[in-house]
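1. sequence and computational prediction follow.
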Amino acid sequence: MRMEREEPLDGQALKGRTGISRLIYAVSHSLDGIKAALMGEAAFRQLVCLSLVLIPAAFLAPVTKVERAVMIAVVMVALIVELLNSAIEAAIDRISYDIHPLSKRAKDMGSAAQFVALAMVALVWLMILL
């Protein structure tokens, strides 16, 4: 015999926390993600090092405030894309280490996204500085 629920479950009920408590936990999980990327992803560490050079350089460059903001934003976008790429790779590896065409496609597309993001950094910086 099948039992039915009287109240349907919704996404908010599954999350459990609300208000400031939810915000604190969200920030905590975000910091855990950054820590995991720093500890386990060489590409992310390399991008952080690049960011530590480029972001201060943006403040030293003789550019407008809007140009400076764009120069910093594209560097941050590259960091975001690398975090997402690493998340895709981790999810695929969680499923299986076996070589599968769909796994390869997902990982290659994540890598391509990072390539495009880095090309965008180079293009924006060159266009603004030259």
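-> Good, I have the coordinates.
2. CA atoms for contacts and neighbours, from now on please.
-> Fine.
3. what's the next secondary structure element after the strand or helix carrying residue 75?
-> Using DSSP states H and E, the element containing residue 75 is helix 65-95. Counting by DSSP H and E, the next helix or strand C-terminal to helix 65-95 is helix 101-129.
4. and that next one, what does it pack against?
-> Secondary-structure packing of helix 101-129 (3 or more Cα pairs under 8 Å, 6 or more residues apart in numbering; DSSP states H and E): helix 65-95.
5. ok, and here's another one to check against it:
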Amino acid sequence: MIITKATGFARFYHATRYSIKGIRAAYVNEPAFRYESWAALAMLPAAFWVAQSGLQLGLLISTLLLVLIMELLNTAIEAVVDRAGTEFNTLAGLAKDLGSAAVLFSLLITALIWGGILFDRLTG
């Protein structure tokens, strides 16, 4: 039996549906993703006020998306680790800790970029 994959628009359509399904699952099952989503939505209008150029606006919005991306990847890591087993495993714990550290760094990047652009706006 030969299985053929969708191509063209059909492939794009299915990929988009799977992506939306993943975002919905993260929102429903992960409190951190919900909090970060609401924070991003609250900060989005502020980005338009804070930014003094298109580049700054792009950076501000990109940092908000970066946090969400890192949280999705962290959630994916946790799901795979949890699927592998419930017993304690040093490598499993390390994988979860590293995913969490990635989220933390994305939050720090966001704070630095927003802080720097706010500083320029308020002092310039």
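-> Great, that's in hand. Everything numeric in this text was worked out from a predicted model, so none of it was measured.
6. one step back: in the second structure, what residues pair with the helix holding residue 75 of the first structure?
-> Across the second structure, the stretch matching helix 65-95 of the first structure (TM-score structural alignment) is residues 54-84.
7. chain center to the matching stretch, what's the gap?
-> In terms of Cα atoms, centre = their mean, to the nearest Å, the centre of stretch 54-84 of the second structure is found 2 Å from the chain centre.
8. and what of stretch 88-104 of the first structure?
-> Per Cα atoms, centre = their mean, the centroid offset for stretch 88-104 of the first structure relative to its chain is 18 Å.
9. start and end of it, how far apart?
-> Distance between the two ends of stretch 88-104 of the first structure: 11 Å, counting by Cα to Cα, to the nearest Å.
10. can you check stretch 31-50 of the first structure too?
-> First-to-last residue span, stretch 31-50 of the first structure, Cα to Cα: 20 Å.
11. in what helix or strand does the alignment partner in the second structure of residue 22 of the first structure lie?
-> Aligned by TM-score structural alignment, residue 22 of the first structure pairs with residue 11 of the second structure. Assigned by DSSP H and E, residue 11 of the second structure belongs to helix 8-29.
12. so which elements touch that helix?
-> Here helix 8-29 of the second structure touches helix 31-50, helix 54-84, going by 3+ Cα pairs under 8 Å, 6+ apart.
13. what about that helix, how far off from the first structure?
-> In this overlay with the first structure, the average offset of helix 8-29 of the second structure from its partner residues is 0.6 Å by mean Cα distance after the TM-score superposition for the first structure.
14. would you mark the buried spots in that helix?
-> For helix 8-29 of the second structure, the neighbour count (16 or more other Cα atoms under 10 Å) marks 26, 27 as buried.
15. tell me what angle it forms with helix 54-84.
-> Counting by axes from the mean of the first three to the mean of the last three Cα atoms, to 10 degrees, helix 8-29 of the second structure lies at 70 degrees to helix 54-84.
16. pull the residues that contact helix 8-29 of the second structure.
-> Contact with helix 8-29 of the second structure is made by 5, 33, 34, 72, 75, as judged by Cα atoms under 8 Å, 6 or more residues apart in numbering.
17. state the distance from the equivalent of residue 122 of the first structure over in the second structure to residue 86 of the second structure.
-> Aligned counterpart of residue 122 of the first structure in the second structure: residue 111 (TM-score structural alignment). Residue 111 of the second structure sits 35 Å away from residue 86 of the second structure, going by Cα to Cα.
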